[in-house]
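1. compute the structure for the input listed below.
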Amino acid sequence: MDYFLIWLSVSYSVILYSPLISAQQFAYHYHKCTDNSTYTANSSYPSNLNATLSSLYENAFRSDGFGSISVGKNSDRVFALFQCRGDDSPESCRGCIKTAREDIEIRCPNYKEAIIWYDRCMLRYSNRSIFSVTEESPKAWLGNPYDIGNPIDQNQFNSNLVGLMSQLISRAESSSNFFAMGYKNGTAYDRIFGTVQCTPDISPSECRMCLSGRVSDIGICCSGKLGGNVLTPSCSIRFETYPFYTAPPDPPPPASSPSPPTPPTTSLNPSGERKASSRTILYISVPTSAFVVLFFSICYYCYVHKKAKKENSAMKGGNGIENMERNLSSI
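-> Just a heads-up that it's a prediction; the model follows:
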């Protein structure tokens, strides 16, 4: 078992951290061909299996990333299902299922039961019903090859990791596709990113129980590691110190406040009453008219006062001439 875990850890590092892996490729994780479950070429099982896998591929465009189907009867009946990671697009999901189908036929020829995992999808089939049944075997552990290092940092890291997984499990069991992703800020490392997922054909309580078991498995495969992945047929978890999933787009900025409406004209509304803007015009026109009246009143007052002053001066000037004439006549 120790050599097996070492092999998985090395494979994990080569697959996930090799720069030769193209963005369009799907990283293989693990597969299992169930022993003592082979079929013969002259039976109807291979044709039923081919029809089942073809149908799964055609249904991989489903928006929820999950599909199941059965074909055949009795011992030659095939049950199959697929699941893509919850953040994957329908196009990428279909590409992953296509790769998984081609790969599993090569890795598990003539087997009646098999399962294969990639970084973005899982495909399995069997000659027994595998629908709505929680299954935690076979199981694969994939540990990140890099260690945390400092024991103090490791304790803080583990505490943050458990807290993150607890939050994600609660969100996953209440979601429609049993998937959750997110991150948690930490002190030893800036962030821990994680995903949890169950097949949606089991109950929420079964999903929680399955995922809780995978968190416990972290101590077996990934203690002191900077990342890890635990896979079972019914559920899986993964954590890393880098964002490995496709984050949803940022929400749009809040809508700006609407501009104030343009003041309406003074035309009459259908009821024959003036619109509200007529009050504004009235408020403006009344003080303006008063100012004009006051201005002209002042001007008129000044004019009359000035005229009266001139007339008064003229009258005073006339009396002086008369007095002067009297004085001259007396001489």
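2. contacts, neighbours, all on C-alpha from now
-> Will do.
3. residue boundaries of the strands in the protein?
-> 28-33, 66-71, 78-84, 114-118, 121-126, 140-143, 179-185, 191-198, 228-231, 235-240 (DSSP state E).
4. need those in JSON lines (columns: mean neighbour count and distance to Ser166).
-> Listed next are these as JSON lines, based on neighbours: other C-alpha atoms under 10 Å; distance: least, C-alpha to C-alpha, whole Å:
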{"stretch": "strand 28-33", "mean neighbour count": "20", "distance to Ser166": "25"}
{"stretch": "strand 66-71", "mean neighbour count": "21", "distance to Ser166": "24"}
{"stretch": "strand 78-84", "mean neighbour count": "26", "distance to Ser166": "22"}
{"stretch": "strand 114-118", "mean neighbour count": "23", "distance to Ser166": "24"}
{"stretch": "strand 121-126", "mean neighbour count": "25", "distance to Ser166": "23"}
{"stretch": "strand 140-143", "mean neighbour count": "25", "distance to Ser166": "20"}
{"stretch": "strand 179-185", "mean neighbour count": "20", "distance to Ser166": "11"}
{"stretch": "strand 191-198", "mean neighbour count": "25", "distance to Ser166": "10"}
{"stretch": "strand 228-231", "mean neighbour count": "24", "distance to Ser166": "16"}
{"stretch": "strand 235-240", "mean neighbour count": "25", "distance to Ser166": "12"}
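5. in TSV, list these along with distance to Asn312.
-> Formatted as TSV, the strands of the chain follow (distance: least, C-alpha to C-alpha, whole Å):
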stretch	distance to Asn312
strand 28-33	119
strand 66-71	112
strand 78-84	111
strand 114-118	116
strand 121-126	114
strand 140-143	118
strand 179-185	98
strand 191-198	100
strand 228-231	114
strand 235-240	108
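6. one more, please, to line up against the first structure:
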Amino acid sequence: MGWMEHLARLVRRPEASPKSSTTAAQANKSTFSGLMKVTTSSAKVLLFESLDPQVDARSRNRSVRLPRAMKMAVLLAALAALLGSTASASQIPVRVCYGGNYSSASSYHQSLELLSATLPQKASLAPRLFARASVAIGEATYGLAQCRGDIESAGCRTCIHDGLQGAEGFCGLRKEVFLAYELCTLQLSGRAISWPSRVGISASQPDAATVQSSTFETGMDALVVGVSSLAANTSQLFATAAEEVEADGRHYTAYALAQCTPELTPTDCATCLEDLSFAHLSRGSGGWFATSWCSYSVHLYKFFASQPLRQIPSVTSNTPSGKLAKRKKPLNITPHFYSFHSTNAYTVRTYR
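-> Prediction:
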């Protein structure tokens, strides 16, 4: 029985008569004991669990009956803690922290605070949800922010704001910071930020479920190639696509989204997405993958509101390999040392 069912049982449980208070207390305790560890994809929340077996032994010898109001208060507090943990965990980025340190009393910190006050608004109001900024109160701070092209302005502003507010907590006082959420990316630096001609630092968060099938992998590969090519050849450098895949007797519908920052040329966009896909060859059943300059997401569910711009030809075990789009290996693959991925929301990589 799940935790929601336990909550429902407790809420519906009628008040016991005085002569049955012992039985009611034991039943309540049994239900409480069932509300132990609730596991989400990114957090484990302890609701009711005694770590001391002697406490449980003593409690069995007592008749304890919580007032209904107190019982409801405890349950609501537990539910709020669970939902709060899940919500906050979903807002923890994959991050890369490197470079030198600054002090909280330095002019760099002052510049960073001023940049943090302006960059979210600047990016969220831009037509392509992208902005760069620099502030120099003594020592200069540079920032680059990009939101996924299909989200609302308010969501973009919140995503970047949360990243800037949490940067010090995520990376301490490091000057070089890269934070990646699925909905936005943020780069902070003590040096001017420019396109390096090849993907440098990248991040990923694969989906938990995986499909072990060569046909499925071939289909996902074709989807990434298709959506990347489409994004690089549109004026917005943004595209969505979908694909039907038949693998090992099962049917899958996969959805993909790819985009590049508006500062890149179509050729640079194609290079960025190609490099990024090679930096994360093991995609499982999907996930999201990002750099400061480009990103793509692939999932077995529809995660964007609009209709896909393109339907990639279906892939089955009988599809001739010659009809499938294939990635051409870049001449200069980004070293894996600079590629970071997270299997949960708490992974952090810090390099000196």
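7. before we move on, the earlier item: Ser329 of structure 1: which of the strands of structure 1 is closest?
-> strand 179-185 (122.9 Å; C-alpha to C-alpha).
8. same for the closest one, what does it pack against?
-> Counting contacts by 3 or more C-alpha pairs under 8 Å, 6 or more residues apart in numbering; DSSP states H and E, strand 179-185 of structure 1 packs against helix 151-173, strand 191-198.
9. that older thread, for Asn158 of structure 1, which of the strands of structure 1 is the nearest?
-> Set against Asn158 of structure 1 and scored by C-alpha to C-alpha, the strands of structure 1 come closest in strand 191-198, at 10.1 Å.
10. so what secondary structure elements neighbour the closest one?
-> helix 151-173, strand 179-185, helix 204-221, strand 235-240.
11. what is the corresponding segment of structure 2 for it?
-> Counting by TM-score structural alignment, strand 191-198 of structure 1 falls onto residues 253-260 of structure 2.
12. am I right that Ala142 of structure 2 is in contact with Ser134?
-> Residue 142 of structure 2: Tyr, not Ala. Yes: between Tyr142 of structure 2 and Ser134 there is a contact at 4.4 Å, judged by C-alpha atoms under 8 Å.
13. what do those two both touch?
-> Both Tyr142 of structure 2 and Ser134 are contacted by Leu115, under the criterion C-alpha atoms under 8 Å, 6 or more residues apart in numbering.
14. now do stretch 35-46 of structure 1: distance to the chain's middle.
-> Offset of stretch 35-46 of structure 1 from its chain centre (C-alpha atoms, centre = their mean, to the nearest Å): 45 Å.
15. ends of that stretch, what's the gap?
-> Terminal residues of stretch 35-46 of structure 1 lie 17 Å apart, using C-alpha to C-alpha, to the nearest Å.
16. over to stretch 80-89 of structure 1?
-> Distance across stretch 80-89 of structure 1, first residue to last, is 21 Å (C-alpha to C-alpha).
17. who touches that stretch?
-> Against stretch 80-89 of structure 1 from outside (C-alpha under 8 Å, 6+ apart): 52-53, 56, 63-70, 93, 96-97, 120-126, 130, 177, 179-180, 197, 199, 245-247.
18. switch to 6 Å and redo it
-> The contact list for stretch 80-89 of structure 1 (C-alpha atoms under 6 Å, 6 or more residues apart in numbering) reads 65-69, 93, 120-125, 179, 246.
19. what do you get for stretch 115-132 of structure 1?
-> 27-32, 77-85, 112-114, 201-202.
20. against Phe304 of structure 2, how distant is Glu152 of structure 2?
-> The value you get for Glu152 of structure 2 to Phe304 of structure 2, if C-alpha to C-alpha is used, is 12 Å.
21. how about Cys171 of structure 2?
-> For Cys171 of structure 2, the distance to Phe304 of structure 2 (C-alpha to C-alpha) stands at 31 Å.
22. pick out whichever of those two has more residues nearby.
-> Cys171 (21 against 13; other C-alpha atoms under 10 Å).
23. quick one: map that one onto structure 1.
-> In structure 1, Cys171 of structure 2 lines up with Cys108, judged by TM-score structural alignment.
24. excluding its backbone neighbours, what's nearest that match?
-> Spatial nearest neighbour of Cys108 of structure 1, chain neighbours left out: Cys33 (5.7 Å); criterion: C-alpha to C-alpha, 6 or more residues apart in numbering.
25. now Ser44 of structure 1
-> Asp76 (6.2 Å).
26. verify the stated contact: that neighbour with Tyr45.
-> Yes: using C-alpha atoms under 6 Å, Asp76 of structure 1 is in contact with Tyr45, at 4.7 Å.
27. these two: which has the busier surroundings?
-> Ranked by neighbour count (other C-alpha under 10 Å), Asp76 of structure 1 and Tyr45 place Tyr45 first, with 24 against 20.
28. what sits against whichever residue in structure 2 pairs up with the more buried one?
-> In structure 2, Tyr45 of structure 1 lines up with Tyr108, judged by TM-score structural alignment. Counting by C-alpha under 6 Å, 6+ apart, Tyr108 of structure 2 makes contact with Glu139.
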